[in-house]
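*Asks:* no sequence for this one, just the structure:
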């Protein structure tokens, strides 16, 4: 029995959910968000394709995640999280394995789109929504820990793939990643469960009370914000490795910089999740967004490997808080009913922003022979995100101040 107004103790199994979610996000999102970055130059050499064209493979996967997240979020609301996670495990493993034999651009586009739609789309929004639902109190920290798995994957997958490419060639590396995905994701998916029914007085947890703004407006505002936010975020994720390689630095060393950046991002995601519990989701989101926007262009001003290693973790710690801020803010401002689908809509625009940012990074490099304009565009997109989020914060505070006690 709990005191009135205090949440009932959640089952201990919720931490298994967090750990399984983090591991799945590491494997899936590490491959689909920026895992292709270390394949740019080997594919460019073999096929003669431009970097913009190769970046479109990644964009196809992110578009798949965008639309798949909406559909699979609705499926998760109806059929449960375990079903969609099993679909994701089979989709990612099969598609990445098949990509080892592809030799036409359209084949890569199709395979990565399917991996995104039925893999990344089934994993990201539904899993994050479920993690938050297991934690009526302290969801910011739990979501931060789960999303830290993505940071581990975004650093670990390209780092490991760089060595696999050197040992096995890019096709052998792609095959290895696909088989590893199948072997690990299926058991992890079987661990996932939907949360138990609410045991709060009146059946409503504090985090599930009516949000201060209409859901339709929240979805519209956050969708616009994350579109620009992730346009900014994706440029260093997709192009930092080839940017560094442009200074005659080896692929493993360049991948090592990205790995160090994303190791720091693990701590950043957890820290900003905790910060969201302390100062509120939107202020935490704004702090991280400002950090990312100020820091992104600085990468083009560095040419020494040691300086890349110094700056990358500083940038990584702050930029990582952006995705935690997005996830916790979306959870706080959407109603519990249909949350997985609503978060899927918001995150669809995040992945579209990721795809656009990665593509424009390659396209402007092809036009100018330099990454300067690509990273400048990223910073401009970050400023637009800050303007939208700042406006949303003002509106929420005004609405809450005007609401009855």
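*Replies:* Thanks, I have the structure now. In this text the structure is predicted, and so the values were computed from the model without any measurement. Residues are numbered from 1 along each chain as shown.

*Asks:* contacts and neighbour counts: CA atoms only from here.
*Replies:* OK.

*Asks:* show the contacting residues for residue 325.
*Replies:* 272-273, 276, 281-282, 284-286, 288 (CA atoms under 8 Å, 6 or more residues apart in numbering).

*Asks:* surely residue 222 meets residue 345?
*Replies:* No - Residue 222 is not in contact with residue 345 according to CA atoms under 8 Å; the separation is 9.7 Å.

*Asks:* what packs against the helix or strand containing residue 127?
*Replies:* If you go by DSSP states H and E, residue 127 is part of helix 121-134. Where contact means 3 or more CA pairs under 8 Å, 6 or more residues apart in numbering; DSSP states H and E, helix 121-134 is packed against helix 14-32, helix 51-79, helix 81-99, helix 139-191, helix 305-332, helix 339-368.

*Asks:* second one coming, line it up with the first:
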């Protein structure tokens, strides 16, 4: 594609890794120190991130339209700057409402700098050859928690959480702002952009079809079920008598499973049709959830199942990135994908707290996993129509 800039993919990989590390993973790492210092509950602090992600889901629709019509440089650079401001406000927050306001602002930044806009840019740059660079991006950015969780923890241990967030704001400014400003297109120069009226008609013609809606719902259900269980894998395994250290190790191995899934996705994409690939990945995820719900042990088998679910999650990320373009092409991709991914972002924000809440109502994490397995099984069967 003539619009692809030299060094753009490398720049996006670095920017995505940094943005995910500081605008998403930093808060889970900082929850306990913030709670200890302020007296705010862990739930209240974590919910601030969920609020931001809900804002991101809504704002992402508008960001997608801007990406299609104006190019990525301005909107993604502005998003990075808003992210810097939000982290400064996190550091300054004198009370819980201001803390929430800071993460609400971070939600606007997330909508402009996390995966959906980056996927839109790569899809525009690479067209039919998009799968390999998308895989590269998600493999590199998938290391965000591995890289930044220890850094954030170290900073907080050394200088406290407020000063740490000021330092994080500086890192975000120094890394992501120039990368977006210098390595992204100021505007598109190819012939894909169409008139506003034609673009709106084309978007409506796709987003209002039953096929699109069914796919959107099934993808959101898969996001919800996989996140709700894997994010809470530690209490799931503790309930089976697995030690805390082994359960914590398993959580890390789920990340390794995601890498395996993303590496294997390219081969799967070449050998299967879009709807078959979707149903296969969802089916594997549903089987993993059924096994996790009913297999009592041993620990090695449970860990293997968790890694399988991690691989499914890794495939799911790339499935989300390519679902629209595989079925409807790349015209107005940013706009259509912004609409498509909004429910996934929203349920991804709710899944971490929904798992424990449902387990509490049902009496066990195994029962919660059964419910999630049923939902994902239904999604797998429904995806055959999409």
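*Replies:* Great, that's in hand. Nothing here was measured: the structure is a model prediction, and the numbers come from that model.

*Asks:* TM-score for these two?
*Replies:* After superposition, the two chains reach a TM-score (TM-score structural alignment, normalised by the length of the second structure) of 0.79; 370 aligned residues with a CA RMSD of 3.7 Å.

*Asks:* re the thing from before, among the contacts of residue 325 of the first structure, which recur in the second structure?
*Replies:* With both residues aligned by TM-score structural alignment, their matches' CA atoms under 8 Å, the contacts of the contacts of residue 325 of the first structure that the second structure also has are residue 285.

*Asks:* can you add secondary structure, neighbour count and distance to residue 112 of the first structure and give the contacts of residue 325 of the first structure back as a markdown table?
*Replies:* A markdown table is the format used below for the contacts of residue 325 of the first structure (DSSP: H, G, I helix; E, B strand; the rest coil; neighbours: other CA atoms under 10 Å; distance: CA to CA, whole Å):
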| residue | secondary structure | neighbour count | distance to residue 112 of the first structure |
| --- | --- | --- | --- |
| 272 | helix | 31 | 31 |
| 273 | helix | 33 | 30 |
| 276 | helix | 25 | 33 |
| 281 | helix | 26 | 32 |
| 282 | helix | 23 | 33 |
| 284 | helix | 25 | 33 |
| 285 | helix | 27 | 30 |
| 286 | helix | 22 | 32 |
| 288 | helix | 25 | 29 |
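
*Asks:* in CSV: the contacts of residue 325 of the first structure, plus distance to residue 159 of the first structure.
*Replies:* Output for the contacts of residue 325 of the first structure, formatted as CSV (distance: CA to CA, whole Å):
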residue, distance to residue 159 of the first structure
272, 25
273, 26
276, 30
281, 31
282, 32
284, 29
285, 28
286, 30
288, 25
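
*Asks:* of all pairs in the contacts of residue 325 of the first structure, which one is the farthest apart?
*Replies:* 273 and 286 (12.8 Å; CA to CA).

*Asks:* centre of the chain to whichever strand or helix holds residue 201 of the second structure, how far?
*Replies:* Remark: residue 201 of the second structure resides in helix 196-207, with elements defined by DSSP H and E. Put simply, helix 196-207 of the second structure sits 26 Å off its chain's centre (CA atoms, centre = their mean, to the nearest Å).

*Asks:* and stretch 362-374 of the second structure, by the same measure?
*Replies:* 23 Å.

*Asks:* what lies in contact with it?
*Replies:* 225-226, 229, 235-236, 239, 286-287, 289-290, 292-294, 355-356, 358-359.

*Asks:* contacting residues for residue 219 of the first structure?
*Replies:* 342, 345-346.

*Asks:* nearest residue to residue 341 of the first structure in space, ignoring adjacent ones along the chain?
*Replies:* residue 73 (4.3 Å; CA to CA, 6 or more residues apart in numbering).

*Asks:* for the alignment partner in the second structure of the one you found, which residues are in contact?
*Replies:* Alignment note: residue 73 of the first structure maps to residue 64 in the second structure; criterion TM-score structural alignment. Shown in contact with residue 64 of the second structure (CA under 8 Å, 6+ apart): 117, 120, 333-338.

*Asks:* from these, which is closest to residue 175 of the second structure?
*Replies:* residue 117 (17.6 Å).

*Asks:* trace the closest one over to the first structure, please.
*Replies:* Counting by TM-score structural alignment, the partner of residue 117 of the second structure is residue 126.

*Asks:* for residue 217 of the first structure, grab the count of nearby residues.
*Replies:* By other CA atoms under 10 Å, 12 other residues sit near residue 217 of the first structure.

*Asks:* check which helix or strand covers it.
*Replies:* helix 215-245.

*Asks:* tilt between that helix and helix 139-191?
*Replies:* Using axes from the mean of the first three to the mean of the last three CA atoms, to 10 degrees, one finds that helix 215-245 of the first structure and helix 139-191 are set 80 degrees apart in direction.

*Asks:* correct me, but residue 181 of the first structure touches residue 92?
*Replies:* Yes - here residue 181 of the first structure lies in contact with residue 92, judged by CA under 8 Å, at a distance of 7.0 Å.
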